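K.L.:
Model the following, please.
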Amino acid sequence: MWDRIQEKLQILSDAAKYDVSCSSSGSKRSNDSKGLGHTTGAGICHSYTEDGRCVSLLKILLTNYCIYDCAYCVSRRSNDVKRVGFTVKEAVELTINFYRRNYIEGLFLSSGIFKNSDYTMERLVRVAKTLRTEYRFNGYIHLKTIPGCSEDLVKQAALYADRLSVNIELPSENSLKVLAPEKNKTDIIRPMSYLSNSIEAYADEKKVIKSTPAFAPAGQSTQMVVGASPENDLQVMTIADALYKKYKLRRVYYSGYVPVSNDSRLPQLGTPVPMIRENRLYQADWLMRFYKFSFREIVDPAHPQLDLDIDPKLSWALRNLHLFPIDINHADYEMILRVPGIGVQSALRIIQGRRYSKLGWDQLKQMGIAVSRAKHFIVCTSKDHPRDINEAALRQRILRQSKYAATLTPQLSIF
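P.N.:
This next block holds a predicted model:
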């Protein structure tokens, strides 16, 4: 019996790795002496909380049976793979046993779609409900919302799970029609809209009625597969920006397409998306959410693709050298945030520190600023002179510095 469970676990955990919309941030589910687990404990590291702690999650599919034939998916109907599935009881017991062995702190549960959307979603909800009500499990639970399922099931899922994800899958409706013709945009957007409105309504009710139950306290997220279809980064970031603003998503995840199919519908057949493109999209996303950039400043019709050689913040600064250098002792917070080599915390330290004395290079180093990069864009005193250098020359200089630093890393790491 255990051998069979292990076989299922190997197959279904491997299939789940392609879904990256998995995060444990934003939820603090309390516990008491009679409960089991919690969302704030440190784990072995599958995901990260908002304050940077690692939290391990059991990440599995309930089944890899699927009635859909999405070209980019390893579990698609036409793929010749071994099909298995957990029962609700098996998924629950596996989660509890892994927790008791201190392997995990929570569960990320997705599934292929068997029979129909409601049938599949009902079983996902039963797993979460059993964990919460029968085992008093207070660890983190993230459920995938199945497109096309009923709002009642989405509501139940949100009452038992910390976070729900409704994957938009592809950056455009046209690509969805080509690569996933059995799915449609309406079925994806409807639960996303319902969750957005309901999360806000429950939060407002909680302010008045303290006994109001938690409703998806960690919000909702989504995932876009990048590289399986021809959209550029401008189109990807346009969709992400709209999702953040309209549906108040906590995160948009970008999954670089991994070739799992010989389907002729895929334009980049056999070519995995460079990991650096996925990384640049996350950096651009970070600039929008924490650095007060609009996506139009990062990518535009003249620059529809993110630069793979340098990060998007540096790329923006090089395209806008007329705004630099700035005086670090007088510039406003928003402009300091835009300096390459200065992060959010460093910018706040600068604002605090300059209240007491003028800041020089030594103080900036102590604040954790990457001075080797920032020095090209700031001045500290009137003795500093603006750099008379063009975009191309400065870009090459910074790239040379980065390559030199990279050659030192293996030697320095032994210390």
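K.L.:
Only C-alpha atoms from now on, for both contacts and neighbour counts.
P.N.:
Will do.
K.L.:
Lys59 and Ser13, how far apart?
P.N.:
Taking C-alpha to C-alpha, to the nearest Å as the measure, Lys59 and Ser13 are separated by 6 Å.
K.L.:
more neighbours, these two?
P.N.:
Ranked by neighbour count (other C-alpha atoms under 10 Å), Lys59 and Ser13 place Lys59 first, with 24 against 18.
K.L.:
in what helix or strand does that one lie?
P.N.:
Per DSSP states H and E, Lys59 falls inside strand 57-61.
K.L.:
what separates that strand from the chain centre, distance-wise?
P.N.:
Computed by C-alpha atoms, centre = their mean, to the nearest Å, the separation of strand 57-61 from the middle of its chain amounts to 16 Å.
K.L.:
Could you also give me the structure for this second sequence? I'd like to compare it with the first:
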Amino acid sequence: MQWDPIQEKLEILAEAARYDVSCSSSGSKRANKSNGLGNSTGVGICHSYTEDGRCVSLLKILLTNHCIYDCAYCISRRSNDIPRAGFTVDEVVSLTINFYRRNYIEGLFLSSGIFKDADLTMERLVRVAKRLRTAERFNGYIHLKTIPGCSEELTHEAALYADRLSVNIELPTETSLKTLAPEKSHVDIMKPMAFVSENIRALASDKKIIKSTPNFAPAGQSTQMVVGASPENDLQVMSIADSLYKNYQLKRVYYSGYVPISNDNRLPVLGTPVPVIRENRLYQADWLTRFYQFSVKELVDPKNPNLDLDIDPKLSWALRNLDQFPVDVNTAPYEMILRVPGIGLNSAKKIVAARNFQKLGWEHLRKIGVAFNRAKHFVICQSSAMPKEVDARKLRAHILTQSKFGTSFSSQTSLFQ
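P.N.:
Presented below is the predicted three-dimensional model:
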């Protein structure tokens, strides 16, 4: 078989890119004009799911895995003995267009190790995006990694061509960053994040008045935190994420469970990766704070600094606050219905709308789409008996047993009854 250098580079640099999980559905509205190629409207990335449930994909690669930094948790650190490779700008552009024409991808996620310095690396990333947009008239999704320490001019230019930018915060605290990545600083990481946030707000205001104002990172920005490589608990991790959402209007904070890659004594023991369930619980808690009106301190606190791995954060909160249950679905405010385990955003809205026309019973909750076997322990409705006092430990054990062995969907037995 003839040796293909591009294929070899692709295998190396796609493998290196898989450790960056800061990918999401785009949320961009870059329309296809003048018979260009591609269209990012409604398109997502990274085998992720869009809001309408579609699974989408992109070409996710590093420009190079050569790096001047020696971050202990990173597979591409300079001291790691791995095959090294690097694409040219033309090669990335050609791969993207060819893969797109073959319907393999719907966009590009491009990151890079830092070679020589931050500005040179960022300049190459920007050249890829610019070439795709101008020379190839590519209107598909582009997500670029912002390189900490690069100039504001390069960050600004990147935002004009990319749909989304992301700069990884890496580790939750400055102390851990100095321990595991002493050549990096939170100042360099936060500076481009602040710059992008300020310009998104400013240009959004301008666009209301001047329609020709150019798009500037129309899908916003995201970041990633490595969880488990350093000793921070979930309270610390979630507090940092909450601050990023509020201060920098990030679209998403991604949590990447540390995968052991070396025997460095600063890191967890090789062969003991962070449980995937911890990532899942962090994402669930993140969703609750963003869309369900929970605060971080309601889900974790100094006495309980880590999320319960056995049950989801919403159920955990409910069991710690049984005095607020059961909730009457026919009279309770929307904000309280949102807090019922087993009732999602859409179901809560349907309940509030439907009860304007009739009193709701168990059969109505099923039709609305409530996770009935979970919610029945925390609500009363038209057909409910009078509630009685419930022991949190017994209810927890009962729900865990239901989850393990399964129960009949038609069952209406609630420990509140």
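K.L.:
what about the closest residue to Ile105 of the second structure other than its chain neighbours, how many neighbours?
P.N.:
Among residues not flanking Ile105 of the second structure along the chain, Leu58 sits closest, at 4.5 Å (C-alpha to C-alpha, 6 or more residues apart in numbering). Neighbour count of Leu58 of the second structure, defined by other C-alpha under 10 Å: 25.
K.L.:
What of Lys376 of the second structure?
P.N.:
The burial count for Lys376 of the second structure: 25, using other C-alpha under 10 Å.
K.L.:
do the same with Cys381 of the second structure
P.N.:
The number of residues packed near Cys381 of the second structure is 20, by other C-alpha under 10 Å.
K.L.:
quick one: it from Ala135 of the second structure, how far?
P.N.:
62 Å.
K.L.:
And for Lys33 of the second structure?
P.N.:
Applying C-alpha to C-alpha to Lys33 of the second structure and Ala135 of the second structure gives a distance of 14 Å.
K.L.:
Could you name the helices and strands sitting against the host helix or strand of Ile350 of the first structure?
P.N.:
Assigned by DSSP H and E, Ile350 of the first structure belongs to helix 344-353. The contact analysis (3 or more C-alpha pairs under 8 Å, 6 or more residues apart in numbering; DSSP states H and E) places helix 344-353 of the first structure against helix 333-337.
K.L.:
so how far is the helix it packs on off the chain centroid?
P.N.:
Distance of helix 333-337 of the first structure from its chain centroid, counting by C-alpha atoms, centre = their mean, is 25 Å.
K.L.:
Any buried residues in it, and which?
P.N.:
For helix 333-337 of the first structure, a neighbour-count test (16 or more other C-alpha atoms under 10 Å) marks 336-337 as buried.
K.L.:
helices or strands next to that helix in the packing?
P.N.:
Counting contacts by 3+ C-alpha pairs under 8 Å, 6+ apart, helix 333-337 of the first structure is packed against helix 344-353.
K.L.:
what's the mean deviation for the helix it packs on versus the second structure?
P.N.:
When the second structure is overlaid, helix 344-353 of the first structure sits 0.2 Å from its aligned residues on average, using mean C-alpha distance after the TM-score superposition for the first structure.
K.L.:
Name the residues that touch that helix?
P.N.:
Contact partners of helix 344-353 of the first structure, identified using C-alpha atoms under 8 Å, 6 or more residues apart in numbering, comprise 290-291, 328, 333, 336-337, 359, 364, 367-369.
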